[in-house]
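> just a sequence and a predicted model for now, questions to come.
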Amino acid sequence: MTLRAAVIGVGHYLPDRVVPNSDFEKTLDTSDEWIRARSGIERRHFAAEGQTTSDLATRAARNALSDAGLVPDDIDAIIVATSTADLTFPSAATMVQCELGMTRGFAFDVQAVCAGFIYALSTANALILSGQARRVMVIGAETFSRIMDWTDRSTCVLFGDGAGALILEAQDGAGTSEDRGILSVDLHSDGRHKEILYVDGGVSTQTTGYLRMQGREVFRHAVEKLAATATAAMDRAGITPDQVDWIVPHQANIRIITGTAKKLGLDMDHVVVTVQDHGNTSAASIPLALSVGKERGQIKPGDLIVTEAIGGGLAWGAVVLRW
């Protein structure tokens, strides 16, 4: 028998405030048509005043617990992937742990920007395979609206706020690609590319920063690296693209999503797309898409899924799992 980290619950939460592209026309030299054409985004959600990343994460966590039929103390660990935690410390994950009323286990954050959920999934998988935890809740949650330069039309129209949560449980498998759960992981980073996507401030420099991005450079790296990491993860899992039911990509830009699918030889009928409704929610985008995909009836038990992401660092990676 082979131990696997299998998905047993999923949930998401989006703030109430919906911001259509037309709202940006009032303050920026942009248009709904321009934003849609370049990103595929039509609207996004912004957190309310006083609503924090841990608030969004907690709501998504409760929905995932409900989906799994579990209570908080059934969970051994919480990992929150975020670049926009409420405070420098403690972690957003411990805040979620407290709000849920979870009195056992441990909680911590992972920061790999848009690739954060992939890194967090990999960490949760390792905890389960090592026997350190039986059930791990993995959450991606962001309030990127708090780090936007509202005068920069090339970035501020792209991002949104939200949270998604996944619960993984240790289950026995046969050691084949037919097993439920995480089948393979592929992770990478390259710090030489910091300047193409970063926030120009932080605690150590005692400055308040905003997101800065060289869009063309990010696009150039994204399609190539995402296709390569997805292929490597599939090779490790012993599967081929024609066996994949769904690609669930980081929802950054529809052109990156379609370009990656094309490189993998898969048509868009096999891709879960939510970018039009959520914008780029960074580490939250993959769990949001997984939860929405299940809610829509797209993702079903037994489906083979490839999920991949790239973010500032650069950091990127992919996970193959069977739902």
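Yep, it's here. Keep in mind it's a predicted model, so treat the numbers as computed, not measured.

> use CA for all of it now, contacts and neighbours both
Fine.

> ranges for the strands of the stretch 151-300 of the chain?
Taking DSSP state E, counting those that start in this stretch as the test, the strands found in the stretch 151-300 of the chain are 161-173, 181-189, 197-199, 211-213, 246-249.

> CSV for the ones you listed, including mean neighbour count and distance to L314?
Shown next, in CSV, are the strands of the stretch 151-300 of the chain (neighbours: other Cα atoms under 10 Å; distance: least, Cα to Cα, whole Å):
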stretch, mean neighbour count, distance to L314
strand 161-173, 26, 21
strand 181-189, 22, 5
strand 197-199, 18, 8
strand 211-213, 18, 12
strand 246-249, 26, 17
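
> any chance of CSV for the ones you listed, columns distance to G40?
As requested, these are exported to CSV (distance: least, Cα to Cα, whole Å):
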stretch, distance to G40
strand 161-173, 17
strand 181-189, 27
strand 197-199, 20
strand 211-213, 18
strand 246-249, 14
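
> residues in contact with R180?
By Cα atoms under 8 Å, 6 or more residues apart in numbering, the contact set of R180 is 4-7, 173, 302, 321-323.

> make that G293, sorry
By Cα under 8 Å, 6+ apart, the contact list for G293 reads 272, 299.

> can you rerun that using 10 Å?
Contacts of G293 were listed using Cα atoms under 10 Å, 6 or more residues apart in numbering, and they are 246, 248, 271-274, 287, 299-300.

> and for L87, the neighbour number?
Neighbour count of L87, defined by other Cα atoms under 10 Å: 11.

> on the three-state scheme, it is what?
Assigned with DSSP: H, G, I helix; E, B strand; the rest coil, L87 falls in the coil class.

> can you select the buried ones among the contacts of R180 for me in ChimeraX?
Those of these that count as buried under 16 or more other Cα atoms under 10 Å are selected in ChimeraX with:
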select :4,5,6,7,173,321,322,323
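
> between the contacts of R180, which is closest to A107?
For the contacts of R180, the minimum distance to A107 (Cα to Cα) is 17.8 Å, reached by A5.

> which one's the longest helix in this protein?
helix 215-237 (DSSP state H).

> and it, how far out from the chain middle?
A distance of 16 Å separates the centroid of the chain from that of helix 215-237, by Cα atoms, centre = their mean, to the nearest Å.

> elements contacting that helix?
When contacts are defined as 3 or more Cα pairs under 10 Å, 6 or more residues apart in numbering; DSSP states H and E, helix 215-237 packs onto strand 181-189, strand 197-199, strand 246-249, helix 254-264, strand 304-311, strand 315-322.

> what about versus this one:
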Amino acid sequence: MHTDAPQPLDVRITAIGTYVPSRILTNDELSRIVDTSDEWIIKRTGIRERRIAAVDEYCSDLCFGAVRDLLARYPGALEEVEHILVATSTPDTVFPSMAARVQGEFGIQGCGAADLQAACAGFESGIQLASGLIAAGLHRKILVIGAETLSKITDYTDRTTCILFGDGAGAVLMEAGSPGAMLGTLARSEGAGAHLLYRSALAPAIAGLPVTPSGCIVQEGREVYKWALTRVPKGIGQLLGRTGLSEADIDWFVPHSANLRMIEAICERSGLSPERTLTSAEYCGNTSAASIPLALDAGVRDGRVRPGHTLLLYGFGGGLTEAAVVLRWTLESVR
């Protein structure tokens, strides 16, 4: 590590919790819906199954489940929370926000609440925003949640997308405290590629190009894949340079679990070890804003992620948007 590396912000993660729906959708089940197979899906994506929300289960319910898990493992964690941020592309309602629903569900008094939408980079964007608010002295304790019910906006006649997406949620508590743990961040977007991955809403076109008005996820998978393999390794190099770290200093790489084959290629191009990479896609599918907290918590629960480890969290996707965080882990494992 370079001696001139920036000093970490006095902000750290002090609790974590996750939730996934009980229903499992396997590759074999999908092969009875569209022209695909378990072998074909695993070979191209590494995904074996994904969790699917019940008909009457929505994004807010997944948020509640993740926060309840956090509370069960870290009793009293919500005391004196001053703000809630929820990253999601699939809210039950545009307003009220999912963050306001969480505030109401858990009776957190005197607490601000807001949703943010940065697609697959949403959770890391939430961490960045929370870190800035805490470092500026505006708040001391913020709950950040990434939650998605992507199955509700997936076209199950389109085999290029329906094999990928699943549902889940993850929550972390961020607090002011020393020693500091936030080592560096990166955020950028390329809106010129917005038409490559979108969910249509009111507008009939994006950047002058007509969109499919189905309300479901639409993507040019090959183009998004090429963009990620170009931009993410470059972003990793830039972020490590800013923090004075090398690839060898990263104990765990936690990328957005879009596609395990994509992650393998990103590791190869960036010099990071696949064996030191945490993912959630194999058994949860691509859960967008929830994929990184799901992967991170799996590592916390089984003891792979330990206090003192240096983590690189990197989200990327619709926008086209990237957001990344390098942090020092300070939280003891609590199952």
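The structure has been received and is ready for your questions. From a predicted model like this one, the values you see are computed outputs, not experimental measurements.

> format the helices and strands packed on helix 215-237 of the first structure as TSV; extra columns: distance to A230 of the first structure.
Shown next, in TSV, are these (distance: least, Cα to Cα, whole Å):
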stretch	distance to A230 of the first structure
strand 181-189	8
strand 197-199	21
strand 246-249	9
helix 254-264	8
strand 304-311	6
strand 315-322	5
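
> between those, which gets nearest to T82 of the first structure?
Of all those, strand 304-311 comes closest under Cα to Cα, at 11.7 Å.

> quick check: the closest one aligns to which part of the second structure?
Aligned using TM-score structural alignment, strand 304-311 of the first structure spans residues 310-317 in the second structure.

> tell me the one of the contacts of R180 of the first structure nearest T258 of the first structure?
L321 (20.9 Å).

> mind checking how far the residue nearest to the spatial centre of the second structure is from G137 of the second structure?
Geometric centre of the second structure, nearest residue: A289, 3.3 Å, by Cα atoms, centre = their mean. From A289 of the second structure across to G137 of the second structure, the span is 26 Å (Cα to Cα, to the nearest Å).

> helix or strand for the closest residue to V71 of the first structure other than its chain neighbours, which one?
Distance criterion Cα to Cα, 6 or more residues apart in numbering; nearest residue to V71 of the first structure, sequence neighbours excluded, is L65 at 6.3 Å. Assigned by DSSP states H and E, L65 of the first structure belongs to helix 53-68.

> same thing with R44 of the second structure?
Judged by DSSP H and E, R44 of the second structure forms part of helix 38-45.

> now do the contacts for the aligned residue in the first structure for G221 of the second structure.
By TM-score structural alignment, G221 of the second structure lines up with G215 in the first structure. Residues in contact with G215 of the first structure, defined by Cα under 10 Å, 6+ apart, are 154-155, 196-197.

> now do G173 of the first structure
1-6, 179-181.

> pick the one among those residues closest to I239 of the first structure.
The shortest gap between I239 of the first structure and any of the contacts of G173 of the first structure belongs to D179, at 12.2 Å (Cα to Cα).

> re earlier: now the second structure: which of the contacts of G215 of the first structure match?
By both residues aligned by TM-score structural alignment, their matches' Cα atoms under 10 Å, the contacts of G215 of the first structure still in contact after alignment to the second structure are 154-155, 196-197.

> may I ask which of those residues has the most neighbours?
L197 leads those on contacts (other Cα under 10 Å) with 19 neighbours.

> tell me the contacts of V94 of the second structure?
Taking Cα under 10 Å, 6+ apart as the criterion, V94 of the second structure is in contact with D115.

> gap between the aligned partner of S288 of the second structure in the first structure and Y210 of the first structure?
Superposed on the first structure with TM-score structural alignment, S288 of the second structure falls opposite S282. As for S282 of the first structure, its distance to Y210 of the first structure is 15 Å (criterion: Cα to Cα).

> between these two, which is the more surrounded one?
Neighbours per residue, other Cα under 10 Å: of S282 of the first structure and Y210, the larger number sits with S282, 34 against 21.

> mind checking how far the more buried one is from G215 of the first structure?
When S282 of the first structure is compared with G215 of the first structure (using Cα to Cα), they lie 15 Å apart.

> same question for T84 of the first structure.
21 Å.

> so Q97 of the first structure: helix, strand or coil?
Secondary structure for Q97 of the first structure, judged by three-state DSSP, is helix.

> any idea how many residues pack against it?
The tally of other residues near Q97 of the first structure (other Cα under 10 Å) stands at 25.

> contacts only, for the corresponding residue of the second structure for it.
In the second structure, the residue equivalent to Q97 of the first structure is Q103, according to TM-score structural alignment. Shown in contact with Q103 of the second structure (Cα under 10 Å, 6+ apart): 64, 81, 83-84, 97, 109-113.

> from these, keep the buried residues only.
64, 81, 83-84, 97, 112-113.

> just send those back as CSV, with secondary structure too.
Below are those laid out as CSV (three-state DSSP):
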residue, secondary structure
F64, helix
V81, coil
H83, strand
I84, strand
S97, coil
G112, strand
A113, strand
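
> in the first structure, what range does stretch 13-31 of the second structure match?
Counting by TM-score structural alignment, stretch 13-31 of the second structure sits on residues 7-25 of the first structure.
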